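1. Sequence plus predicted model, see below.
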Amino acid sequence: MEPKTIQSSSDSDLAVSSDELVPSSKSFPDETVGGSSLPKRQKVEEEEDDKESSDVSVAELMEAGKELTPKAATPFDPDEDEGYQRLLKKVTDSEGFDLDEDPPMEYIFAGFRLVRVHLHNPYHAGHARIVRSCIDFAIKKQSERLTYVDTVSANVMVEVGHIYFITFRARDSSSQVKTYQAEVSSGLWDEMDVKIFREKKP
C-alpha cells in the first residue's frame, strides 16, 4: 500500500500509513465490569473517586454538622424582660381593664393569662356575645337605672370558666352617657357573678 502524504504547517512532508490513521480496537480495551461496558481505565478512575469520598470520617461529618445546627435561643425570662414587666404593671394598676395590645406568645407561655377580646373579629364572636351578656347582667344588678350604649373594650382571663374585664358606656337616669367598668365571671354552666362595677376613673 502506498503511503499518503499529509501537508503540515511547516510544509514538510510526513509519510503516514493509512492504517495508522484509524485507531486500533486494541488501543482501548473494553471490559465488562459490574454489568456495564466501560473502558477499564475509566472504571478504575471512578472507583478511586468513590474511595476518596468514603474516606471522610464520621467525626468530620459531625463537626461539619455542628456548624450548620442553629444554636438554642436564650430561654425567655419574664422577670428580666422589660416589655413583660411594663405590660404586667399596666394591667395590675388598672385591675385588668387596661390592655391595649396583644401579649406575645412567649408572654402567654410564661403565665400572662389576660388577653384582649377583639369585639369586631369574627373569630372572637363567641366572646363578644358573652361580653354583651355580662354587661346586661351587671347593669341589672345595679340599683341605678342604666341604658347600654356601646362597648369600649374587653379583656378575658381563663380560670374555671372566664373572667371578663369590660369597659363600656351607658346612659344614666339623667340621660348622661358615662363610661363604666365591670369585672364579671362567667362559669362553666353560664352562671355569672359581678365582682367589680364602677364608673371609670378619669
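-> Here it is on my side, so go on. Numbering: from 1, shown residues only.
2. CA atoms for contacts and neighbours, from now on please.
-> Noted.
3. Summarise which helices and strands whichever strand or helix holds residue 182 is packed against.
-> Assessed by DSSP states H and E, residue 182 sits inside strand 177-186. Here strand 177-186 touches helix 125-140, strand 161-171, strand 192-199, going by 3 or more C-alpha pairs under 8 Å, 6 or more residues apart in numbering; DSSP states H and E.
4. by contact count, what packs against the longest one?
-> In this structure, helix 125-140 packs against strand 161-171, strand 177-186, strand 192-199, with contacts taken as 3+ C-alpha pairs under 8 Å, 6+ apart.
5. Next up, a structure to set beside the first:
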Amino acid sequence: MSPVFAHGQLRLYVLTLLDDGPRHGYEVIQDLESRFNGLYSPSAGTVYPRLAKLEEEGLVERSDEGRKATYRITDAGRAEVRARQGDVHNLRADLDQSVRQLAEDVRSRVQHQARDLRAELKNAAREARATATPVGGRDSWDDGGAYADVERAVNTFRNDVRRAWRRGGLTTEQTREVVDILSDAATRIRAVIADR
C-alpha cells in the first residue's frame, strides 16, 4: 500500500485541523481516522512527534489540562495555513484519492478472499457429491442439491458483507476481522476436506 500522506502533508493537515479548533492529540488521531472512513488510523508515534515539532516551530501551543494536553494553533500557524491555501486544497484532493485507493485495496482483498473461499466450497461440494451417500440411500441424492446449498451459502455471505459495507463502511479493525474470518474459514474447509 502506498503512503497515505506525501512528505509534509500530515504536518499541514494537522495544522488545518487545529485551525478549526483546539484538540487533544487523541482527538487529532480520531479526526484522521474519521477522515479516512476508518481505513487508516495513524499511531500516536506518528501524530505526537508532529505536534511537538509544530510546537517547536511556534505554530501551535500546548497547554496541559489535567492528564491531557490540548494543542491550539498560534497566529503564526494560522498565517501559514492562510498562506498555503492552494496546498490545503491540493491536500484535500490527494486525501480524497487516498481514501478511494484504500477502500479499493480493502475491497480487492475481501473479494480475493471470497473468491478463494468460493472455490474451496465448490471443490468441497463436488468431492462430497462424488463420495457421499445420503441417509435415504444413493437414490435420494439430489445431484445438484449439495452444490446448490454451498453456492447459496457463499452468495448469502457475500451479499451480507456487501450490504454491511454499503450501509456504513467498515472500520480498519472490522475489515481486518472480516479478512481473518475468511482466512480461518478457508483453513477450516481445507481441514474438513483433508479429513475425509
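-> Nice, I can see it. Here the structure is a predicted model, which means the values were calculated and not measured.
6. Let me see the TM-score of these two.
-> Superposed pair, TM-score by TM-score structural alignment, normalised by the length of structure 2: 0.22. Supporting alignment: 71 aligned residues with a C-alpha RMSD of 5.2 Å.
7. before we move on, back to that, which of the helices and strands packed on helix 125-140 of structure 1 sits closest to residue 152 of structure 1?
-> Among those, strand 161-171 comes nearest to residue 152 of structure 1, with 4.9 Å by C-alpha to C-alpha.
8. Check which helices and strands that closest one sits against.
-> Contacts defined by 3+ C-alpha pairs under 8 Å, 6+ apart place strand 161-171 of structure 1 against helix 125-140, strand 147-159, strand 177-186.
9. Find the nearest non-adjacent residue to residue 55 of structure 2, please.
-> Of all residues not flanking residue 55 of structure 2 in the chain, residue 61 sits nearest, at 5.5 Å (C-alpha to C-alpha, 6 or more residues apart in numbering).
10. Now do the SS call for the one you found.
-> When classified by DSSP: H, G, I helix; E, B strand; the rest coil, residue 61 of structure 2 comes out as strand.
11. That one: what's it in contact with?
-> 55, 71, 72, 73, 74 (C-alpha atoms under 8 Å, 6 or more residues apart in numbering).
12. Compare the residues you listed and tell me which has the most neighbours.
-> Counting neighbours by other C-alpha atoms under 10 Å, residue 73 leads the contacts of residue 61 of structure 2 with 26 neighbours.
13. What's the separation between it and residue 80 of structure 2?
-> Separation of residue 73 of structure 2 from residue 80 of structure 2 (C-alpha to C-alpha, to the nearest Å): 10 Å.
14. same thing with residue 168 of structure 2?
-> Applying C-alpha to C-alpha to residue 168 of structure 2 and residue 80 of structure 2 gives a distance of 36 Å.
15. When these two are compared, which one has more neighbours?
-> Between residue 168 of structure 2 and residue 80, counted using other C-alpha under 10 Å, the more crowded position is residue 80 (15 against 9).
16. measure that one to residue 29 of structure 2 for me?
-> Distance from residue 80 of structure 2 to residue 29 of structure 2, by C-alpha to C-alpha: 22 Å.
17. cool, residue 44 of structure 2 as well?
-> Residue 44 of structure 2 is 7 Å from residue 29 of structure 2, where distance means C-alpha to C-alpha.
18. ditto for residue 131 of structure 2
-> Noted for residue 131 of structure 2: a distance of 55 Å to residue 29 of structure 2, by C-alpha to C-alpha.
19. who's more crowded, those two?
-> Taking neighbours as other C-alpha under 10 Å, residue 131 of structure 2 and residue 29 compare with residue 29 leading, 21 against 9.
20. what helix or strand is that one on?
-> Element membership for residue 29 of structure 2, per DSSP H and E: helix 25-35.
21. what's the spacing between that helix and its chain's center?
-> 15 Å (C-alpha atoms, centre = their mean, to the nearest Å).
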